[in-house]
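Chemist: Structure for the following, please:
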Amino acid sequence: MSICHAARPRIGREGFLHLPGYLDASRQSTLLGQIRDVLAASPLYVPTMPRTGKPFSVRMSNCGPLGWVSDQAGGYRYQAEHPLTGKPWPSMPELLLEVWRQVADYPLPPEACLINYYAPGAKMGSHRDADEEDARAPVVSVSLGDDAAFHIGGLVRAGPKERIVLRSGDVVVLGGAARMAYHGIDRVHPGTSPLLAEGGRINLTLRRVRALGAER
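Modeler: Okay, here's the model as predicted:
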């Protein structure tokens, strides 16, 4: 499969890679249709914080063998079924698997794709992806829809941050020294992309959950 590389890669701190326009308009539209099929089977829901039960401002779902979920009773975790429907997560679209193969530099496929929908006003506080067994596997994310103000910092939440704009079709890789870096979405800029008829932004985050040799 040929994927458009619309701009030169932007490399920041070691292990952080920003690939602007990695998916061209046609691929974005194709992927969006596949994600809408996933959401028809595994609808978006509102997760809650482990300690406080406070709802997230984004709505979430997953595809792949495992899905990342959060609630007050069980905390952050991966599981094989949707927390509301009890059904297994749908398969991951092949286009996403192809992106992983091209950019991840890791011998095993992703096991989870977290689907976050950012409606106008939604954001994601500074966090790091630390619920996976092997931090040698990178985190790969794909942006669809409206522009988002993204920040990436260091290994402490309060450290200095670099800010960039993520646009529809962009791919980001957090690996190496940046794998455990704090990062988040400060805001979404409404009306900056025509891709989603309802507006807003979808972010697709690909993760390998289990370490090499730990398949079960």
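
Chemist: make it CA atoms for all contacts and neighbour counts henceforth
Modeler: Will do.

Chemist: which residues of the chain fall in strands?
Modeler: All strands of the chain, identified by DSSP state E, fall at 10-11, 16-19, 59-63, 67-69, 77-79, 112-118, 124-127, 139-145, 147-152, 162-166, 171-174, 183-189, 201-207.

Chemist: Of all those, which one is nearest Ala25?
Modeler: Counting by CA to CA, Ala25 lies closest to strand 139-145 out of these; the figure is 10.0 Å.

Chemist: and that closest one with strand 162-166, angle?
Modeler: With axes from the mean of the first three to the mean of the last three CA atoms, to 10 degrees defining the directions, strand 139-145 sits at 50 degrees from strand 162-166.

Chemist: what's in contact with strand 139-145?
Modeler: For strand 139-145, the external contacting residues (CA atoms under 8 Å, 6 or more residues apart in numbering) are 28, 32, 100, 103-104, 129, 166-175, 179, 192-196, 199-208.

Chemist: Can you show me the helices along this protein?
Modeler: For the chain, the helices defined by DSSP state H cover 25-41, 94-103.

Chemist: so which of these comes closest to Ala149?
Modeler: For Ala149, the closest of these is helix 25-41, at 19.5 Å, according to CA to CA.

Chemist: What are the buried residues along the closest one?
Modeler: For helix 25-41, a neighbour-count test (16 or more other CA atoms under 10 Å) marks Arg27, Gln28, Ser29, Leu31, Leu32, Gln34, Ile35, Val38, Leu39 as buried.

Chemist: To compare against the first, here's the next sequence to fold:
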Amino acid sequence: MTEGLFPRERAEVAPGAVHVPGWLPPERQRELVAACREWGRGPLPYRQTVLPGGGVMSVRSLCLGRRWEPYRYLDEVGVELPGWLAALGREALVEVYGEDGGFVPDTALVNFYDAGARMGMHQDKEERSGASVVSLSLGDRCVFRFGNTESRGRPYTDVELESGDLFVFGGPSRLAYHGVPKVYPGTAGPNLGLTGRLNITLRQTGLPVVSGRRR
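Modeler: Purely as a prediction, here's the structure:
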């Protein structure tokens, strides 16, 4: 994590959308990086997602809990979502809103960004639940573009996310368009053991519980 002259301040970017800089301490960040690396060795490793129109996403992703593919959730679990990660998501909501709102995440998308990876503006709208989205950043600093609920264009706010940052969006901002137009290579702390950027996004789908299936 880079250090500036002035501490970065917690900010409400839009109603219900809150950025908490440096929420994860360094040791917890290293634990999460190790976990992400271990998940990638499992039966469903990181892969570039192919979109219905034939495009290929530049990020590499894996899913914990209920599996997601563009633009739907499957009725299967490939890799179980750990209870400790779900608990971390609830801690995040308590940090931001003062309560977890009964948050029971059943899916987590883990995205890996190398130097050239980007994420276009999109909505997280396949969920039936209106529960907030919890996003954790690890590794390289990035520009996170947080927009409006009507279109991919302006108005939007660009926020710099660094390793350890928490970003939560819910309420009026739950369906806001958002994306990552830029990653700053080589900005991860030297003690993190990560080249690139990882993002873990916890969500509650509101769909019926499904049993695990590995393939």
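
Chemist: Narrow the contacts of strand 139-145 of the first structure to those that are buried.
Modeler: 28, 32, 100, 104, 166-175, 179, 192-193, 195, 199-208.

Chemist: Next, give me the two most distant ones among the buried residues of helix 25-41 of the first structure.
Modeler: Arg27 and Leu39 (18.2 Å).

Chemist: number of nearby residues for the alignment partner in the first structure of Thr157 of the second structure?
Modeler: For Thr157 of the second structure, the aligned residue in the first structure is Glu162 (criterion: TM-score structural alignment). Glu162 of the first structure has 12 neighbours, counted by other CA atoms under 10 Å.

Chemist: residues in contact with Glu162 of the first structure?
Modeler: Counting by CA under 8 Å, 6+ apart, Glu162 of the first structure makes contact with His151, Ile152, Gly153.

Chemist: For burial, what's the neighbour tally of His122 of the second structure?
Modeler: By the criterion of other CA under 10 Å, His122 of the second structure has 16 neighbours.

Chemist: From Phe167 of the second structure, how far out is it?
Modeler: His122 of the second structure sits 16 Å away from Phe167 of the second structure, going by CA to CA, to the nearest Å.

Chemist: do the same with Ile200 of the second structure
Modeler: 10 Å.

Chemist: One more: Arg67 of the second structure?
Modeler: Noted for Arg67 of the second structure: a distance of 22 Å to Phe167 of the second structure, by CA to CA.

Chemist: Same check on Asn111 of the second structure?
Modeler: To Phe167 of the second structure, Asn111 of the second structure is 15 Å away according to CA to CA.

Chemist: same check, this time on Arg37 of the second structure
Modeler: 22 Å.

Chemist: How about Pro185 of the second structure?
Modeler: Counting by CA to CA, the gap from Pro185 of the second structure to Phe167 of the second structure is 21 Å.

Chemist: Name the nearest residue to the residue opposite Pro90 of the first structure in the second structure once aligned, sequence neighbours excluded.
Modeler: Aligning on TM-score structural alignment places Pro90 of the first structure opposite Glu80 in the second structure. Spatial nearest neighbour of Glu80 of the second structure, chain neighbours left out: Gly65 (4.8 Å); criterion: CA to CA, 6 or more residues apart in numbering.

Chemist: got it, and Pro43 of the first structure?
Modeler: Per CA to CA, 6+ apart, closest to Pro43 of the first structure is Ser61, 6.4 Å.

Chemist: so what's that neighbour up against?
Modeler: Leu39, Ser42, Pro43, Leu44, Tyr45, Gly67, His82, Leu114, Ile115, Asn116.

Chemist: same thing but at 7 Å, please
Modeler: Residues in contact with Ser61 of the first structure, defined by CA atoms under 7 Å, 6 or more residues apart in numbering, are Ser42, Pro43, Leu44, Tyr45, Leu114, Ile115, Asn116.

Chemist: just to revisit the earlier point, let me see the contact set for the residue nearest to Glu80 of the second structure.
Modeler: Taking CA under 7 Å, 6+ apart, one finds Val77, Gly78, Val79, Glu80, Leu81, Asp106, Thr107, Ala108 in contact with Gly65 of the second structure.

Chemist: Can you lay out these as JSON lines showing neighbour count and distance to Gly153 of the second structure?
Modeler: Shown next, in JSON lines, are the contacts of Gly65 of the second structure (neighbours: other CA atoms under 10 Å; distance: CA to CA, whole Å):
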{"residue": "Val77", "neighbour count": "23", "distance to Gly153 of the second structure": "34"}
{"residue": "Gly78", "neighbour count": "20", "distance to Gly153 of the second structure": "35"}
{"residue": "Val79", "neighbour count": "22", "distance to Gly153 of the second structure": "35"}
{"residue": "Glu80", "neighbour count": "19", "distance to Gly153 of the second structure": "36"}
{"residue": "Leu81", "neighbour count": "18", "distance to Gly153 of the second structure": "34"}
{"residue": "Asp106", "neighbour count": "24", "distance to Gly153 of the second structure": "30"}
{"residue": "Thr107", "neighbour count": "24", "distance to Gly153 of the second structure": "28"}
{"residue": "Ala108", "neighbour count": "28", "distance to Gly153 of the second structure": "27"}
